[in-house]
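[1] Pasting a predicted model and its sequence here:
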Amino acid sequence: MGMQGNGSFEATRWTLVQRVKEANKEEAREALNVLCAMYWRPLYAFARGYGRSMEDAEDVVQGFLAKGIEKALFSAADQEKGKMRTFLLTAFKRYLRDEYVKESALKRGDGKVDTMDVAAEEARWADTDAADPTVSFDKRWAIIVVESAKEQLEKKYENEGKLELFEALSASLMGELDEGYQEVADRLGISLSAVKVGVHRLRKRYGEMLRAEIIGTIGEGEDPDQELRYLIGILSD
C-alpha cells in the first residue's frame, strides 16, 4: 500500500520510522520521503527564525534532509527516547553547527575554526527571547498536527458518505459555524437537532484524531494530553 506525502497518511510517524529502519529498500525510501516532506516546514521556520534569508533557509533545510536521507537520519530516531520533534530539532541544530564550522573554516582560508566564533553562534542559538526560533518550529509542527488530523477526519466522513455534512460543519472545529444551525439544517434537509448532534460528534472525533496524531509523535510513556495542550497553547499565542 502506498503512502501519501502531503501531510496526511495512514501510518503514524513512528510506524514510518520503523519502515525506514526495517522495511525493504523501496518502502523505506517511500517512508523517508513522507517524513521529509512532512517536516520541511518546521525546519524552514526555524532556519528563518535565526535570520537566514528565504533562499539560504531553503538550502540549509534541503541540505539537512538530503544528508538525512544519505545518512539514514530517521534510523536513529527511537520512540523510547522521547518526542520526534525534539529529536528532529536537536539533529537540525547539530547540522547547523557543523555547517557553521565549515563556513567559518572556509572564511578563514586556513581550514581552522575560531572556537570563540562557534561558541558565540551556539550562545545565539540558546537565546530564548520572544523571537525564539524554537517557538516558530513548534508552531509549524502544531499546524502540521492540526492539518493532518483534519484531513484524516475529512477522509473518514468521505468514506462514510458524509462529506457534505463534514463540509457544512467543519467550521465548528475552529469556533462557531459561519451560518446559523437552522440555516445549515434547512440547506442539508435535516433537523436542527441533527445539526447539533453532528457538531458535537464532529468535535469529539476531531479531538480523537488530534490525540492519535500526538501519540504518533511522542515517546513511550509520555502524556499525549500534555503535548496536545502545549501545541494548542502555542498556536493560541
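    Everything's here; your move.

[2] can we go C-alpha only for contacts and neighbour counts from here?
    Fine.

[3] so who does the spatially most central residue of the chain touch?
    Nearest to the geometric centre of the chain sits W141, at 3.5 Å (CA atoms, centre = their mean). Going by CA atoms under 8 Å, 6 or more residues apart in numbering, W141 touches Y39, R41, P42, R85.

[4] Among the residues you listed, which are located in helices?
    Secondary structure defined by DSSP state H assigns Y39, R41, P42, R85 of those to helices.

[5] okay, these in JSON lines with distance to A212 next?
    Converted to JSON lines, the ones in helices among the contacts of W141 look like this (distance: CA to CA, whole Å):
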{"residue": "Y39", "distance to A212": "18"}
{"residue": "R41", "distance to A212": "21"}
{"residue": "P42", "distance to A212": "20"}
{"residue": "R85", "distance to A212": "16"}
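
[6] Please tabulate those in JSON lines and include distance to V135 and neighbour count as additional columns.
    Formatted as JSON lines, these follow (distance: CA to CA, whole Å; neighbours: other CA atoms under 10 Å):
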{"residue": "Y39", "distance to V135": "15", "neighbour count": "19"}
{"residue": "R41", "distance to V135": "13", "neighbour count": "19"}
{"residue": "P42", "distance to V135": "10", "neighbour count": "26"}
{"residue": "R85", "distance to V135": "12", "neighbour count": "16"}
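
[7] Put this next to the previous one:
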Amino acid sequence: MTDSANVHTGGQVFPATRWSLVANAREDGDLDASAALEELCRTYWPPLYAYLRRSGYSTHDAEDYTQGFLLSLIQDESLVRADPQRGRLRSFLLGGLKRYVGRVLRDGNRLKRGGGVERFSLDAAEAEQRYEAMLVDELTPEHLYDRMWVSTLVSAVIKRLQDEMEAGGKEKTFLALQPYLLSGATETGGYTKVATELGISEGAVKVAVHRLRGRYRELLLKHITDTLSNSDSLNDEVEYLLGLAGR
C-alpha cells in the first residue's frame, strides 16, 4: 500500500480516498489531510447508509447516524484507533459505525438533524435509490454493505476513467464506449454504430474498448489494493469483491 496521498498509475495521479487518507488525517492541523478525509467520507458513506437501512433504521435515522459517524471521524479522536494493520478499510468503517450507533443509543444522545456544523452534505435521496435498487430479500445487512461497497468502488473508477478521457479531449469517445465497458458482449451491430458515430473503423472501436477495459481493471485493482493493510490478502479481497460485482 502507498503511504502517499495519491496513487500514481500510468503517469496519472489517482486520488487516494482510502487507508492512506485515514493515516494522513491523523496529523493535527493538516488541512490537506482534513480535506482528503472529507473526500473519503463523501465516497464511502452510501454503503454505511445502506447497512443501517437494511438493519431496520428509517431513512431519517440512517442519514442521521451515518452523518454523525462520519463527523466523528473528522472531529474527534476516532482516527487514533484507526490502525491500517488491522486489515480492510471497509471492515474498519463498518465496525466503527456499529460502535458509534451503539454508543449513541446507549447514551440517548442522538445527533439531531441540522444540529451542529455540517462539514459536508449527504445526498440521502440518491443513496436511498441505490439502496432500493440493490435490495434483495435474502441479503443480510453485512452482505448488502459489501455489495454497495463494490458499487461505490466501480462508480469511483468509472468517474476516474471519464476524467482521464475528458482531460485528453476524448469525452465523446468515452460516452460512446462506456456502455461496453462492463459488458462481456455487445448487441448486434453495436460496434458498427459506434464506429459510425466516432468516424473510425469497427476494428479501431474494438481496440479502444479493449484498452478502456484494461485501464478500468488497472484502476479498480489499485483502488482495492489501497483499502488493504498489506498485499497478503489482495487476491482473496479481489476475488470476493469482484465476485459480488458479477465479474
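    Thanks, I have the structure now. These numbers were taken from a predicted model, which means no experiment stands behind them.

[8] all helices in structure 1, in order from the N-terminus.
    So, for structure 1 - with DSSP H - the helices run 13-22, 25-49, 54-70, 84-108, 115-126, 133-159, 163-169, 181-188, 192-215, 224-236.

[9] Could I get these in JSON lines, plus columns for distance to D78 of structure 1?
    Shown next, in JSON lines, are these (distance: least, CA to CA, whole Å):
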{"stretch": "helix 13-22", "distance to D78 of structure 1": "8"}
{"stretch": "helix 25-49", "distance to D78 of structure 1": "14"}
{"stretch": "helix 54-70", "distance to D78 of structure 1": "15"}
{"stretch": "helix 84-108", "distance to D78 of structure 1": "8"}
{"stretch": "helix 115-126", "distance to D78 of structure 1": "25"}
{"stretch": "helix 133-159", "distance to D78 of structure 1": "19"}
{"stretch": "helix 163-169", "distance to D78 of structure 1": "36"}
{"stretch": "helix 181-188", "distance to D78 of structure 1": "46"}
{"stretch": "helix 192-215", "distance to D78 of structure 1": "14"}
{"stretch": "helix 224-236", "distance to D78 of structure 1": "17"}
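
[10] how about these, which one is nearest M3 of structure 1?
    Closest approach to M3 of structure 1 among these (CA to CA): helix 25-49, 7.3 Å.

[11] what comes up buried for stretch 56-73 of structure 2?
    Of all the residues in stretch 56-73 of structure 2, those buried under the rule 16 or more other CA atoms under 10 Å are 59, 61-73.

[12] for that stretch, the distance to its chain's centre please.
    18 Å (CA atoms, centre = their mean, to the nearest Å).

[13] The residue nearest to the centre of structure 1 matches what in structure 2?
    Taking TM-score structural alignment, W141 of structure 1 has W149 as its aligned residue in structure 2.

[14] now swap in M174 of structure 1 and tell me
    Aligned partner of M174 of structure 1 by TM-score structural alignment: L182.

[15] try V61 of structure 1
    Aligned by TM-score structural alignment, V61 of structure 1 pairs with T66 of structure 2.

[16] Please report how far the closest residue to that match other than its chain neighbours lies from E142 of structure 2.
    Distances taken as CA to CA, 6 or more residues apart in numbering place Y49 nearest to T66 of structure 2, at 5.9 Å, with adjacent residues excluded. From Y49 of structure 2 across to E142 of structure 2, the span is 12 Å (CA to CA, to the nearest Å).

[17] With L70 of structure 2 instead?
    With the distance defined as CA to CA, L70 of structure 2 ends up 18 Å from E142 of structure 2.

[18] next one: G108 of structure 2
    25 Å.

[19] what's near enough to touch the residue of structure 2 positioned farthest from its centre?
    For structure 2, the residue at maximal distance from the C-alpha centroid (CA atoms, centre = their mean) is S201, at 35.1 Å. By CA under 8 Å, 6+ apart, S201 of structure 2 lies in contact with A195.

[20] Aligned to it, what sits in structure 1?
    Using TM-score structural alignment, S201 of structure 2 lines up with S191 in structure 1.

[21] before we move on, what about Q75 of structure 2?
    Aligned partner of Q75 of structure 2 by TM-score structural alignment: E70.

[22] Can you report how many residues lie near that match?
    Neighbours of E70 of structure 1 under the rule other CA atoms under 10 Å: 9.
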